[in-house]
Structures are given as structure tokens and as C-alpha cells.
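>>> the following block contains a protein sequence and its predicted model.
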Amino acid sequence: MRTLFKISAISLFLLTACSQQDETGPAEVRWDKESCARCVMSVSDRKYSAQVRGGPSDRKTKVYKFDDIGCAVIWLDKQIWKDGPRTEVWVTDYRNGNWIDARTAAYVTGKVTPMAYGLGAQSDAVEGGLDFAAASKHIYKVEETEHKHRGGHMHDMGN
């Protein structure tokens, strides 16, 4: 009976430990197998992807993945918990694919990105670069002038 109790206790511990997800930081991406939470395109470009971790304060945080920082910014703005203390925004550094804090990243314009917002994030400051607030304004300007002019959200912007 003791052995059965020990096995049950160990099994319960292992199941609990394995089922817990990190409550902070970016999550692993299954490239080409996951879809953008906003536009439903495949998350495949390792240079321009983004993630948002957050959710209502009465629940465990959840990770949402995006094919472009533009999709993440616009999607997050519609969430009531967007400014909550548990809300994190991550973006890949376009130079090396490492995940960095999107709110402290520097952004350069003129990049060819999956959804044509044209922003590349990097971990260190760059002359003429944009901070997160300026990058967000840039995203909304592109959304209003380019995407709306062409009849909505663009999906094949590499051409």
C-alpha cells in the first residue's frame, strides 16, 4: 500500500510540474504550424514575428503569436488588459531572430515584413530608430494609408 501511495504521489507531482507553463517571457513557436492571432496567416518569418503574453487578471496568462509586430500592436490595442502589469510584448530581433522586449526595442523602417508594416526590431538603439510608441504610430499610419487604401488587411506583401 505504501508503494502505491508513493507512486501516486510522484505521478501527481510529475503531472503537475509538466503541465505548468511559464507565466512570463516568450513561448516556443512551432514555425510554419501556428497562425497569427489577428490575420490567421502562418507564423513563419523568424525575423519579424511577435508574441503577446497576458490576459484578464483572474486567469493564467496566455500567449498569442503574430506574424508581424503590426498585427500584434493592433490586436493588443483591442484587449481590455493591454496595459495590465502582466502584459508582455515580445518581438524577434530582425538581425538574429532572438526574442526581445518589444516595448524597449528600437525599430527601423523600410524592411520587407510579412504584413508590410515595414518595421524591424533590434535590441540596441539605432540612429533614426523608433521607440515602441513611435513604431505603434507608424503601424497605424500604414494600416490607414496603405492597407485601407488597398481594400483591407494585406496578406501577400513580399511582392
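Ah, there it is. Just so we're clear, the structure is a prediction, and the values are computed from it rather than from any experiment. Numbers count the residues shown, from 1 in each chain.

>>> every contact and neighbour count from this point should use C-alpha atoms.
Will do.

>>> give me the number of residues near Asp77?
For Asp77, the number of neighbouring residues by other Cα atoms under 10 Å comes to 12.

>>> with the one 10 residues further on instead?
One way to gauge burial is a neighbour count; for Thr87, by other Cα under 10 Å, it gives 19.

>>> what do you get for Gln21?
By the measure other Cα under 10 Å, the count of residues near Gln21 is 11.

>>> next one for the comparison:
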Amino acid sequence: MKRVFLLLFFLFFVGCEKIEVYKKSKDGKPVIFKPGEVQCVECTMQLETKLHSAQAIMPNGRVYFFDDPGCLAKWYLNQKEKDKIKLWIYTDDTHRYIDARKAWYKLGDKTPMNYGFGAYEKKVAGAVGFEEFLAMMARGENMTNPAIRKRFLEQK
């Protein structure tokens, strides 16, 4: 029994890489990260790329990372002082971080957590604004919902 405990202790504490849940931003701008260096605060998945990622910067400079726009929405809907949080989203069309409140969101993209909302700087057909995107996520109208996924795939 003691050997099992020691093995588990070793594997868990010694064998784990340090993965950060947050970093700091001094100027309120998005933070650069390396693949596998940070994880999503909502689903705890490691971020391997900027594609589909988002960042929330709190008033104290703490930066929270998200691997999927849907994770950002789920987290954001539970925040109290929403207007004090800076939100950045990496766009599929211009491949840069922009203000998430100004982005357009289109259902049907392949995203890490399969919520299916791609973010765009320029409006594309079928895209909705930030508030409608949040409302759709709150209602469960995303690609993780089998009824929505089926209806969406039938339209193609």
C-alpha cells in the first residue's frame, strides 16, 4: 500500500509539468503564450494554439485563458462586474486578437470543445454579434446540443 501511495505521489507531483491558469497583463493587451503553457479556466484543457482562443483580463491585470469561444461565454455569463473585464478573441479570418465584444460569431466551425462558434473580425453570412452569441450559449444553442447539431447539419 505504501508503495502505491509513493508511486502515485511521484507521478502526480513530480511528473506534472507546470501549467499556468493565468498570467498578468500590464497594459490590458492579450498575453503571448507557448503551446501547453496555459490552460482554459473553464474546461482546464491546455491551449496548444491561438486559434479559437480567448483571453479575459481582469481589472487587476490577471489574464484568464480560454481554448474555445464557448468556454469564454460560459465563464463570462457567471461574472458579476462584466463591464470591468477586457475580452479578447482570436479571429478565424484576420488571425489576430480583437475586442471580443466587437467580433462576429458564426455557428458551424470546428472548435476545441465543439461549441462550434468561430470568431470573425469581418461580418460573415450567418454570424451574430457578441450579445446574441452569449444568449445562444446561455440557451444551449451550440453544436454540443444534438438537436442544434442535427438541424445545422441538415441545412448544409
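Received it, and whenever you're ready, just let me know what you need. Small disclaimer: the values here were computed from a predicted structure and weren't measured.

>>> got a TM-score for the two of them?
Superposed pair, TM-score by TM-score structural alignment, normalised by the length of the second structure: 0.69. Supporting alignment: 124 aligned residues with a Cα RMSD of 2.5 Å.

>>> and Ala125 of the first structure, what's its match in the second structure?
Matched across to the second structure, Ala125 of the first structure falls on Lys123, judged by TM-score structural alignment.

>>> where's the aligned residue in the first structure for Ala56 of the second structure, which helix or strand?
Mapped onto the first structure by TM-score structural alignment, Ala56 of the second structure lines up with Val52. Assigned by DSSP states H and E, Val52 of the first structure falls within strand 50-54.

>>> after superposition, how close is that strand to the second structure?
Once the two are superposed, strand 50-54 of the first structure sits an average of 0.6 Å from its aligned residues in the second structure (mean Cα distance after the TM-score superposition for the first structure).

>>> run the chain-centre distance for that strand.
Remark: strand 50-54 of the first structure is offset 4 Å from the chain centroid, using Cα atoms, centre = their mean, to the nearest Å.

>>> neighbouring contacts of that strand?
Residues from elsewhere that reach strand 50-54 of the first structure (Cα atoms under 8 Å, 6 or more residues apart in numbering): 24-27, 61-69, 72, 76, 81-82, 84, 86-92.

>>> so which of those are in strands?
62-66, 88-92 (DSSP state E).

>>> now Lys84 of the second structure: closest residue in space that isn't a chain neighbour?
Distance criterion Cα to Cα, 6 or more residues apart in numbering; nearest residue to Lys84 of the second structure, sequence neighbours excluded, is Pro59 at 6.3 Å.

>>> make that Lys86 of the second structure, sorry
Nearest residue to Lys86 of the second structure, sequence neighbours excluded (Cα to Cα, 6+ apart): Ile57, at 5.0 Å.

>>> what's the separation between that neighbour and Val63 of the second structure?
Distance of Ile57 of the second structure to Val63 of the second structure, given as Cα to Cα, to the nearest Å: 4 Å.

>>> overlap in contacts, those two.
Taking Cα under 8 Å, 6+ apart as the contact rule, Ile57 of the second structure and Val63 both touch Ser25.

>>> count of neighbours near the residue nearest to Lys86 of the second structure?
Residues within reach of Ile57 of the second structure, counting by other Cα under 10 Å, total 25.

>>> quick one: end-to-end length of stretch 72-89 of the first structure, please.
Stretch 72-89 of the first structure has an end-to-end distance of 8 Å (criterion: Cα to Cα).

>>> if you could redo that for stretch 68-86 of the second structure, that was the one I meant.
17 Å.

>>> buried sites along that stretch?
Residues of stretch 68-86 of the second structure classed as buried: 68-73, 76, 85-86 (neighbour count, 16 or more other Cα atoms under 10 Å).

>>> and that stretch, how far from the chain's centre?
Taking Cα atoms, centre = their mean, the mean C-alpha location of stretch 68-86 of the second structure is offset from the chain mean by 10 Å.

>>> contacts for that stretch?
Applying Cα under 8 Å, 6+ apart, the external contacts of stretch 68-86 of the second structure come out as 28, 40, 42-43, 52-59, 66, 89, 99, 111-113, 115-119, 134, 137-138.
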